[in-house]
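Undergrad: Okay, here's the prediction I keep looking at, along with the sequence it came from:
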Amino acid sequence: MGVVIRGVILDESVLLAPQRDDDLHANGSLQPGAESLLRKLRHSKFRTGITYGVGLSDHKVSLLKMMTATYSFDSFILNSSSIDDAKHEIMLAWGDIGGILYLVSSEKKEVFPKLSNCGWLIVALRLLGQESADVIEDRSACEDSSIFYINQIEELPLTVCHLNRKAIGSSVVTVGYIMKPSREDDFAKRGAFPMYPTQNGLMFFPLMLELPLSPQLQEVDIVLHKATDEIISIDLSSSTNFSNRIAYTRGMQELQRYMEHHPDCCVIDPFNNIYPVVDRLKIQEILLQLEDLNTEGRCTIRGPHFLKVDNFNELDLVQRLSEAKLSLPSIVKPQVACGVASAHNMAIVFRIEDFKDLSVPLPAVVQEYVDHSSTLYKFYVMGENVFHAVKKSTPNANMLMKLSESNGLKPLVFDSLKSLPTANDDKHCGCDNYSKATNHFIDLELVTDAANWLMRKLDLTIFGFDVVIQDDTGDHVIVDVNYLPSFKEVPDDIAIPAFWNAIKMKFESRKSN
């Protein structure tokens, strides 16, 4: 058992790009990958600091200080002649936190012995082009001084994870996560991805696509992904299984191949399980089975009436809409639910003739427009926990028609991720579980039953869905299902522990099976 790392110090030599002799600009710049590392360390739960020497130019010092201010890090002055003073200053700022990792360029190997005497673990970033023989010589010379070498700055999170796993042992469960930077930031800034173990024994680290994926995956117990953000294309016309219909980005393809060859690796959630969520038709067909939950004396929970359309100019479209129990206005959505740019291009259609030349991508799903007085209930399922929030939604059909009358009742076309049709005078509660406009309470027990049913049916660990209450009937209608939502409406102190517990329970369930 080694020392658990609780603090990370970054030497300026690994952050600042080297300046060429012919470079006339002395302002300095960051190394490639440096800012990404700083962003990840910001929410890692490690104490983090940046050190620099007294001889550094004012421009470079300003750049480093800007980074410490941006990411809420500490800064310290450290020269080879003042290491003891720097150690004392760090102790005053951080206290006796235990293990400290110091990342420094291998060009500063003359300070390694002094740094090791501080009791710090030294990680040396090799210079570009450094010969392997030199590295062997360096490693041999420092055999007794706890020095590790990495080739790229992106390797630091993996190195920290490896060292802490070794120090803590089997009591920690390591979660490797992979998602687009904006999604990662949304989760990380809420404290969801700490590199230091959580109270329930999870430790997170980012899987880096800049590095070979397989060695990183060998360090993790669970893989968490948001593959729906990494879809390039979906072939809905194919008769093959789902795995052959969806094309992912290169990194997600590599992860997919690894999972296929390592079925024992625990993943949240298996790729096959998320395929129904990307296909609105498939989800609608699954929601038809909600009728099994309905009992006399309770509200009805259901999916909306729907119809798949391959061509908006079909001669029998009116008849097909009637047979599907659809009336106008109806909302038209692409069958592809996520992952591609046009997945959220929708329209609300008021007249049958306006289906012609509609700009919504085909194939499409025509869906019942449910009057719900602008009140939407967003539900989040995280393992055994179900949370909800009340949000403003689109107005009732009569208000939409008034909104569209000025444009000759032409379809209302919109991107559901950017803006929804709204009407200022439409009534909306938006604050509790009772809609004054409809005199209906939401039946939380019923929707929780539906959430648990969906969890079993889809075999998903973390997902969300939207519910509206039909004004005239009180029907609870599930209008959308999505994978690994941000659950931003749930307070962090409630959502994040539930998020961690869902992951831990998934791992323990997989382990016991």
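TA: Structure received. Numbering: from 1, shown residues only.
Undergrad: CA atoms for contacts and neighbours, from now on please.
TA: OK.
Undergrad: who touches residue 416 in this structure?
TA: Under the criterion of Cα atoms under 8 Å, 6 or more residues apart in numbering, the neighbours of residue 416 are 344, 345, 346.
Undergrad: Need those in JSON lines (columns: secondary structure and distance to residue 228).
TA: Shown next, in JSON lines, are the contacts of residue 416 (DSSP: H, G, I helix; E, B strand; the rest coil; distance: Cα to Cα, whole Å):
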{"residue": "344", "secondary structure": "helix", "distance to residue 228": "13"}
{"residue": "345", "secondary structure": "strand", "distance to residue 228": "17"}
{"residue": "346", "secondary structure": "strand", "distance to residue 228": "19"}
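Undergrad: Of those residues, which is the most crowded?
TA: Highest neighbour count within the contacts of residue 416, by other Cα atoms under 10 Å: residue 346, with 25 neighbours.
Undergrad: Quick check: closest non-adjacent residue to that one.
TA: Closest residue in space to residue 346, ignoring its immediate chain neighbours: residue 333 at 4.9 Å, by Cα to Cα, 6 or more residues apart in numbering.
Undergrad: let's bring in a second one:
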Amino acid sequence: MEQSTGKHKVVGYWFNEQKCQKFGVQDLEATCRRRGIQLVKIDMNSPLDDQGPFDLVLHKVTVLYAQALNNNGKAANAINMFENYIKKHPETFVMDPLPGVHKLLLRNQTYELLHQRFRYDEKIFTPTYAELSSRNVKENAEIVKQASVTFPVVCKPVTGGGGVEAHEMAVVFNEMGLSEFRLPCVAQSFINHGAVLYKLFVLGPVWFVIVRPSLKNFYAGEQETVYFNSSNVSKADSQSPLTQLDPGDMEDELPKADPAVFNRIVTNLREALNMDLLGIDVVIDSNTGKYGIIDVNAFPSYDSVPNLMEHLVDLLVMRMDHPAPESIKQTPENKKIPTFTTCDHPQEDSGVDTG
């Protein structure tokens, strides 16, 4: 390949095939071409040195990390090759840097990071959580008690961003139910939030808020465990009974969202992770009005974000010209955030695909 020069830039990218289709890589290629950028798909089965050099590498390798954690040899080999290439070529900007991506691979790590970053913020929190690895009811009851986890709880796979399985969750209403979910898992206090989820989509200094349906209010009791796929539940057109508030809860007035608090969340997490491409799931506690961060994802879907490819290519150009992170600015897009948008949310990537 021709050596990258000042006349044009070369961006290498890797998503698995499902991500390529859902993200619209052809649109990204066309937008890059108009901006004088050559977009090259990376083959994780071949040496990267033979495919570069790259001015920037754009990736969604969390799915490979998740597969490698599950002892998938092909995925582990691809990750090793990818990491070695990055170490060998520090001149290549990586979007996003792997240390931040690593912190988002396991939900318990993510929640600990959130707790530390927002522990002194009176408006922002992450719900209490505990890690469970045993089916012993008494042992689990003691673990959640010590961690101040309250029922109902949401049980989630420990690994985040690893495909469809990462979205398979359950609402558990009592101690007996804790032994029913797939282990290991993270058990997190469920926060009643009026069935409204705020998804913050971050593209460097620009970010957007998308409003989605979410789980209705739940209360501790003897109900059977409720299993759900978080991606399906939070589709804009979701008709799930799980997102329909019960009559008594409909009477409650929901707290109004404050863009300034969202901005604080985005700014803090970009600083903590040194990342540009983030999806942050936030709920507003119906009782306290506080903002609970319930998940953070690397390189999310960006469904419904207007002019997505233009914003992304602006970011690519900025990073290739000025690699050092900048503070978030109040762009015209940010000033428009109170006008929320609703949209569909397809499932994330799944399957082994290193091509």
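TA: Looks like it came in fine. Only a predicted model underlies this, so the values are computations on that prediction, with no experimental measurement involved.
Undergrad: What strand or helix carries the residue nearest to the spatial centre of structure 2?
TA: Taking Cα atoms, centre = their mean, the centroid of structure 2 lies closest to residue 297, which sits 1.4 Å from it. Taking DSSP states H and E as the definition, residue 297 of structure 2 sits inside strand 291-298.
Undergrad: what's the answer for residue 38 of structure 2, then?
TA: Residue 38 of structure 2 belongs to strand 37-41 when assigned by DSSP H and E.
Undergrad: got the contacts of residue 416 of structure 1 as TSV, with distance to residue 267 of structure 1 columns?
TA: Below are the contacts of residue 416 of structure 1 laid out as TSV (distance: Cα to Cα, whole Å):
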residue	distance to residue 267 of structure 1
344	27
345	31
346	32
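Undergrad: Go through those and name the one nearest residue 391 of structure 1.
TA: Proximity of those to residue 391 of structure 1 (Cα to Cα) peaks at residue 344, which lies at 18.7 Å.
Undergrad: The closest one -> structure 2?
TA: Counting by TM-score structural alignment, residue 344 of structure 1 lines up with residue 167 in structure 2.
Undergrad: quick revisit: there's contact between the residue nearest to residue 346 of structure 1 and residue 364 in this structure, I believe.
TA: Yes: proximity of residue 333 of structure 1 to residue 364 meets the contact threshold set by Cα atoms under 8 Å, at 5.6 Å.
Undergrad: And the counterpart of residue 176 of structure 2 in structure 1, how close does it get to residue 402 of structure 1?
TA: In structure 1, the residue matched to residue 176 of structure 2 (TM-score structural alignment) is residue 353. Separation of residue 353 of structure 1 from residue 402 of structure 1 (Cα to Cα, to the nearest Å): 19 Å.
Undergrad: picking up where we left off before, with structure 1 superposed, average distance for the strand holding residue 297 of structure 2?
TA: Compared with structure 1 after the fit, strand 291-298 of structure 2 shows a mean deviation of 0.4 Å (mean Cα distance after the TM-score superposition for structure 1).
Undergrad: just checking, next helix/strand downstream of that strand?
TA: Heading C-terminal from strand 291-298 of structure 2 (DSSP H and E), you reach helix 308-321.
Undergrad: quick revisit: now the residue nearest to the centre of structure 2. Nearest residue, chain neighbours left out?
TA: Closest residue to residue 297 of structure 2 apart from its sequence neighbours, by Cα to Cα, 6+ apart: residue 279 at 4.9 Å.
Undergrad: With residue 414 of structure 1 instead?
TA: Leaving aside its sequence neighbours, residue 414 of structure 1 sits nearest to residue 346 (Cα to Cα, 6+ apart; 5.5 Å).
Undergrad: Now do the same for residue 135 of structure 1: its match in structure 2.
TA: When structure 2 is aligned by TM-score structural alignment, no residue sits opposite residue 135 of structure 1.
Undergrad: tell me what the helix or strand where residue 135 of structure 1 lies is packed against?
TA: Assigned by DSSP H and E, residue 135 of structure 1 belongs to helix 132-141. In terms of contacts (3 or more Cα pairs under 8 Å, 6 or more residues apart in numbering; DSSP states H and E), helix 132-141 of structure 1 is not packed against any helix or strand.
Undergrad: Sort out which residues of it are buried, please.
TA: residue 139 (16 or more other Cα atoms under 10 Å).
Undergrad: Could you point out the helix or strand that follows it?
TA: Toward the C-terminus, helix 132-141 of structure 1 is succeeded by strand 147-150 as the next helix or strand (DSSP H and E).
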